[in-house]
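[1] Got a predicted model here, sequence first, then my questions.
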Amino acid sequence: MHGVIRTDEWLLEDYKQPIQLAKRVKDYFPNAEAEEIFAHLTKFGMTRSAISKVRVQQMLKADLWDITSMDYKELQHQWNGPETPIFIFPSDAANYRLHKEFNGKAGLTFKDKAFLFLSESNTKMEIKALLTHEYNHVCRLEKCNKPEKQYTLLDTIILEGMAEYAVFKRLGEEHTASYIGKYKDEVLHHFWTKYLLPEKGLQVNTNKYYRLLYGSHFYPKMLGYCVGEYLVRTYANKHGLSLKELFVVKSEDIAETKTVAPRD
């Protein structure tokens, strides 16, 4: 079963017990228990607690599933992307940062599936922006053909930067994440050479990897994401590459271009 899964039908039954949602997707995680899946999904923005039936009905009224389904088909066609299951679950209404900085939406992507955590108040363009970002990850992970376990800090910042560059190119700068455009390109170039280039080979699951990626512990906020978008945009502008053509370019090649290029 691929494409946008009708999780609205699940929610009508499981809205009082979000753990049941994790049990329903267990077949997509062959080596994990429902409790582990639930912990992982909630860590990235899914609701941790029961929601009201009213909220489920508001999500249905907002056409979240139909909007996502139509845009998924368009993206798949544009990018010649893989058939991928897309799951829509309610976002965590109690997560202050999620609502303040991301207007109650978040995503989580694996090579063979993607999750969108949405609020009933998300607009059509917000939904399209989130799907563009997450499905761009799916295409990059598939077409770049590098095992996720071998991903370095450089691979991740390019992955995230490519996804936000896709949102920018497809929907316009006003629909990119709030942190994109936060720093001037000259500053991003400085951040790249000072903080990230020396650590580009860092492996996942080290403390410094996450500090640099998200910009915590005195590093500039959302450091890896912002520099990643700068590197991808600079490379794409210099070589005249489309979003689809970027998928197969190695992270090391994209990062070699360090000249400043304005947003077009």
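    Perfect, thanks for sending it.
[2] only C-alpha atoms for contact and neighbour calcs from this point on.
    OK.
[3] What is the neighbour count of Gly172?
    For Gly172, the neighbour count with other C-alpha atoms under 10 Å is 12.
[4] Provide a list of residues in contact with Phe44.
    Ala106, Gly107, Leu108 (C-alpha atoms under 8 Å, 6 or more residues apart in numbering).
[5] now the first one: how far from Leu116?
    The one in question is Ala106. Distance, Ala106 to Leu116, using C-alpha to C-alpha, to the nearest Å: 6 Å.
[6] can you list residues touching both of those two?
    Contacts common to Ala106 and Leu116, judged by C-alpha under 8 Å, 6+ apart, are Leu130.
[7] can you give me the helices for the chain?
    7-14, 19-24, 34-43, 53-61, 64-79, 96-102, 124-144, 153-171, 185-191, 207-214, 223-239, 243-246, 251-255 (DSSP state H).
[8] A further structure is provided below for comparison with the first:
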Amino acid sequence: MRVIRTDKWLLDAYDQPLELCEKLKHLFDEDVSAGEIHQHLIVHGMYREPLKNGDELIKELQKRRIWQIVQQEAKELQKEWNGPVIPIFILPADTNNRKLRHEQNGKSGLSFPDKLFLFVSEMNTEKEIRALLTHEYNHICRLSKYSKKEAEYTLLDTVILEGLAENAVRERFGDQYTAQWTAYYSNTQLERICMNLILPNRNTPKSGRKHAQLLYGFGFFPKMAGYCAGYHLVKNYMSKENVPSQDLLGVKSEQIIEKTDEA
């Protein structure tokens, strides 16, 4: 695993995020600009505008050895899950984003099949950052082991993807380090969400508008409906089959639902 020393990049060009994104261009399609990369990362949690104390933040994260901690945790996860070796980039989160602060404690992540981004802030503890890495790297392992192209994912595939990742966090760090959304609904409410919303729309393609609506709970749908349903479905499967989340990385999404329906 390679944790890129973005702290050195940031100390040189924290106030020039486009310059930082120029360093990432070789990881994306040739026709993608640094500006487009920056905008995409912003959507997923990267800082939008430099803060006055930006250098102090980077030095504080260095003092706390965040790059080394992520390197060690990533190495352990890669070995435990037999996952791919990918580059990991740590960048400051957008602490001016109220939703990010309140719902995710000022942290976020973004996974691609061949790279991973962690967006963190001074408010995050070491365990929170390790839990964030666990969630995001679990996505990469699922993408590499599940015999289906990501472009062909349906709502069910995405829901199970998210459910697997957060159950991996629960296994490694306990309920207290899982995302807030895992406690939004009771089991009865989750069963209704699964049966009335997620399963009837399980084949909705990733490109479809309804996919995002159900996954995040936009409009009149329950908040984070797909995420919560995925966590519930995977957790139930793990309990009934007495298996760890690691054993499910290559299991078909439909199989998890079939086992759930048998109960």
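    That came through, no problem. Every value quoted in this text rests on a predicted model; they were computed, and no experiment measured them.
[9] Let me see the TM-score of these two.
    TM-score of the superposed chains, computed with TM-score structural alignment, normalised by the length of structure 2, equals 0.95; 260 aligned residues with a C-alpha RMSD of 1.5 Å.
[10] Alignment lookup: Gly230 of structure 2 to structure 1.
    Gly230 of structure 2 maps onto Gly228 in structure 1 when the alignment is built from TM-score structural alignment.
[11] How about its match, nearest residue that isn't a chain neighbour?
    Spatial nearest neighbour of Gly228 of structure 1, excluding adjacent residues (C-alpha to C-alpha, 6 or more residues apart in numbering): Gly161 at 4.0 Å.
[12] The one you found pairs with which position in structure 2?
    That one, Gly161 of structure 1, aligns with Gly163 by TM-score structural alignment.
[13] Check Leu75 of structure 1 too.
    So Leu75 of structure 1 corresponds to Leu77, using TM-score structural alignment.
[14] For Tyr137 of structure 2, see how far away its match is.
    Applying C-alpha to C-alpha to Leu77 of structure 2 and Tyr137 of structure 2 gives a distance of 8 Å.
[15] of these two, who's got more company?
    Tyr137 (29 against 17).
[16] Can you find the partner of that one in structure 1?
    Residue pairing (TM-score structural alignment): Tyr137 of structure 2 is matched to Tyr135 of structure 1.
[17] next one: Phe218 of structure 2
    Matched by TM-score structural alignment, Phe218 of structure 2 corresponds to Ser216 in structure 1.
[18] tell me the contacts of its match?
    Taking C-alpha under 8 Å, 6+ apart as the test, what Ser216 of structure 1 contacts is Tyr210, Met222.
[19] In structure 1, what stretch matches stretch 182-196 of structure 2?
    Stretch 182-196 of structure 2 corresponds to residues 180-194 in structure 1, going by TM-score structural alignment.
[20] List of residues touching stretch 66-76 of structure 2?
    Met1, Arg2, Val3, Arg5, Leu61, Ile90, Glu126, Ile129, Arg130, Leu133, Tyr137.
[21] That one: average distance to aligned residues in structure 1?
    Superposed on structure 1, stretch 66-76 of structure 2 shows a mean distance to its aligned partners of 1.0 Å (mean C-alpha distance after the TM-score superposition for structure 1).
[22] Buried residues, that stretch. List them.
    Neighbour-count burial for stretch 66-76 of structure 2, counted by 16 or more other C-alpha atoms under 10 Å, picks out Ile66, Trp67, Ile69, Val70, Gln71, Glu73, Ala74, Lys75.
[23] on that earlier part again, would TSV of the helices of structure 1 with distance to Tyr179 of structure 1 be doable?
    What follows is the helices of structure 1, written out as TSV (distance: least, C-alpha to C-alpha, whole Å):
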stretch	distance to Tyr179 of structure 1
helix 7-14	30
helix 19-24	31
helix 34-43	21
helix 53-61	27
helix 64-79	24
helix 96-102	9
helix 124-144	14
helix 153-171	10
helix 185-191	12
helix 207-214	11
helix 223-239	7
helix 243-246	21
helix 251-255	20
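[24] Just tell me which of those ends up closest to Ala261 of structure 1.
    In terms of C-alpha to C-alpha, the element of the helices of structure 1 nearest to Ala261 of structure 1 is helix 223-239, at 5.3 Å.
[25] With structure 2 overlaid, report how far the closest one is off on average.
    Helix 223-239 of structure 1 sits 0.9 Å off on average (mean C-alpha distance after the TM-score superposition for structure 1).
[26] now that helix: how far from the chain's centre is it?
    16 Å (C-alpha atoms, centre = their mean, to the nearest Å).
[27] What does Leu110 of structure 2 correspond to in structure 1?
    So Leu110 of structure 2 corresponds to Leu108, using TM-score structural alignment.
[28] Setting aside sequence neighbours, what's the nearest residue to that match?
    Phe115 (5.1 Å).
[29] tally of neighbours for the residue nearest to Gly228 of structure 1?
    Neighbours of Gly161 of structure 1 under the rule other C-alpha under 10 Å: 24.
[30] Ser251 of structure 1 versus that one, what's the distance?
    From Gly161 of structure 1 to Ser251 of structure 1 the distance is 11 Å (C-alpha to C-alpha).
[31] And Glu74 of structure 1, by the same measure?
    According to C-alpha to C-alpha, Glu74 of structure 1 and Ser251 of structure 1 sit 26 Å apart.
[32] Without its sequence neighbours, what residue ends up closest to the residue positioned nearest the centre of structure 1?
    Residue closest to the mean C-alpha point of structure 1, counted by C-alpha atoms, centre = their mean, is Glu134 at 4.1 Å. Excluding the flanking residues, the one nearest Glu134 of structure 1 by C-alpha to C-alpha, 6+ apart is Thr109, at 6.0 Å.
[33] Distance check, that neighbour against Tyr135 of structure 1.
    Thr109 of structure 1 is 8 Å from Tyr135 of structure 1, by C-alpha to C-alpha.
[34] for Ala255 of structure 1, same thing?
    For Ala255 of structure 1, the distance to Tyr135 of structure 1 (C-alpha to C-alpha) stands at 22 Å.
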